[in-house]
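Undergrad: predicted model, plus sequence, below.
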Amino acid sequence: MHGPAMSGWLLMALCAVTGGYCLLRARGTTGEERRTARAEALMGFGMAAMAVPAAFVAPPAWGWVVYTVLFGAATLRALWFSRRGGHHLHHLVGSSAMVYMSVVMARSGAAGHGGHASHAMAAAGGVPLLTGVFLAYYAAYVLRSGARLVPVTAATAGGGAVAGGIPAGGWGARPELAPACRLTMGIAMFAMLLTL
């Protein structure tokens, strides 16, 4: 999950900003939308933490166990809410992918010391078929999300904004930003899975 230092920092910043926006969006919503925004914030911040270049902060071996437990709980939560369908099925796949990457990194253990975690990830391997399934899912998700984003942006560009382009409800009320954040996290997840 950690490539060269610059790409790692960029991925970390992108995921952290996305997670921050999802928290902002959670403040301005209620019910199902709030749960979705919180789950996306957790995913964004978790991905940001996993993307920090290992040359800067080498994660301790037990850190991957913490990620596994945290995202395992998120997977169970998403499984519970997936009975309703909708975006919870995507959260189920996303948290499962995070658990998978954490387990692979935990298995690499000692290989991650003293170098980039991507080298440890490559040494640990992972299950090629499972990695391929996750990569195929995220490739399809990114393409579909990107195609859906264009009409949303075009439809909302003309109305609802006040001076400066900020809608009356604040940044959390911009309908085109939620799909853009999902697209961003899908691209980041795809990039992280590529290092397996």
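TA: Perfect, thanks for sending it.
Undergrad: make it CA atoms for all contacts and neighbour counts henceforth
TA: Fine.
Undergrad: buried ones in the helix or strand F45 falls within?
TA: Using DSSP states H and E, F45 maps to helix 31-51. Using 16 or more other CA atoms under 10 Å as the test for burial, helix 31-51 gives 34, 36-51.
Undergrad: mind listing what A120 touches?
TA: If you count contacts by CA atoms under 8 Å, 6 or more residues apart in numbering, A120 has them with M105, S108, G109, A111, G112.
Undergrad: take this one as well and set it beside the first:
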Amino acid sequence: MHGSASSLSASLSSWLLVLLCAVSGAYCLRRVRGWGGAAAGEAVMGFGMALMAVPLGDGGAWRWPVLGAVFCAAAVHALWLLRGGAHHVHHLVGSLTMVYMAAAGGSGGGHGQAHVQGAGLPLLTGALLLYYAGYVVLGGTRLITAAGPGPAAGPGPAPVHVTSTELVRACRLAMGMGMLAMLLSM
């Protein structure tokens, strides 16, 4: 094997993040038919996060402007969805966060290596980290409490019944954790 153990570990974690985001995006894409615009925005977010997390090294300079444009369009879409309720504020924050990371990645040479200058941008990164940490903790708590108490203990493992609402929450939680991981690597 060539390279250090830490670079191999970073590459493996990047590919796991790609897989997590792509699977979440695929599930959201499957939901588009029944849920409409919100699920479409989540699918774009999942696939865009997967593409952003691909470890391309120094190659892929095309990626940052393209992702920036895609997420600017997603932000406009989220603004349009705000007419339907405040839930879509999170989609707007997510899209704008991805625009921010694409801009930082394009100016700094790559994801996780953004060279941010000035006090404003690290402050924004910190605020986004707090937002997504809270989102993940709250989402995890909602997912755990949604399951409710388990059945009485009996012989053998209890059957697991997962509802579509729990899958949606798990998908959102996975994408929130992915966003948190990408922000932490900036």
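TA: All right, it came through fine. Because the structure is a prediction, the values reported are computed rather than measured.
Undergrad: ok, so of the contacts of A120 of structure 1, who is nearest L129 of structure 1?
TA: Checking these against L129 of structure 1 with CA to CA, the nearest one is M105 at 17.1 Å.
Undergrad: in structure 1, what stretch matches stretch 164-182 of structure 2?
TA: Using TM-score structural alignment, the residues of structure 1 aligned to stretch 164-182 of structure 2 are 174-192.
Undergrad: which helix or strand lies directly C-terminal to the helix holding F45 of structure 1?
TA: helix 61-81.
Undergrad: packing partners for that following helix?
TA: Helix 61-81 of structure 1 sits against helix 88-108, with contacts defined as 3 or more CA pairs under 8 Å, 6 or more residues apart in numbering; DSSP states H and E.
Undergrad: centre of the chain versus the next helix or strand along the chain from the helix it packs on, how much separation?
TA: Next in sequence after helix 88-108 of structure 1, counting helices and strands by DSSP H and E, comes helix 117-124. For helix 117-124 of structure 1, the separation from the chain centroid amounts to 20 Å (computed by CA atoms, centre = their mean, to the nearest Å).
Undergrad: before we move on, back to that, most neighbours of all the contacts of A120 of structure 1, which one?
TA: Counting neighbours by other CA atoms under 10 Å, M105 comes out on top of the contacts of A120 of structure 1 with 29 neighbours.
Undergrad: that residue contacts W64, correct?
TA: Yes. The criterion here is CA atoms under 8 Å, and M105 of structure 1 meets it with W64 at 6.5 Å.
Undergrad: what's the mean gap between stretch 17-26 of structure 2 and the aligned bit of structure 1?
TA: On superposition with structure 1, the mean distance recorded for stretch 17-26 of structure 2 (mean CA distance after the TM-score superposition for structure 1) is 0.4 Å.
Undergrad: so what touches that stretch?
TA: Here stretch 17-26 of structure 2 has contacts from 42-47, 49-51, 53-54, 171-172, 174-175, 178, using CA under 8 Å, 6+ apart.
Undergrad: for A78 of structure 2, give me its contacts.
TA: So A78 of structure 2 contacts G41, H88, V89, H91, L92, S95 (CA under 8 Å, 6+ apart).
Undergrad: so it versus T125 of structure 2, what's the distance?
TA: Distance from A78 of structure 2 to T125 of structure 2, counting by CA to CA, to the nearest Å: 21 Å.
Undergrad: can you check G84 of structure 2 too?
TA: Going from G84 of structure 2 to T125 of structure 2 by CA to CA gives 28 Å.
Undergrad: which stretch of helix or strand covers the equivalent of R142 of structure 2 over in structure 1?
TA: Using TM-score structural alignment as the criterion, R142 of structure 2 maps onto R148 of structure 1. Using DSSP H and E, R148 of structure 1 sits in helix 128-156.
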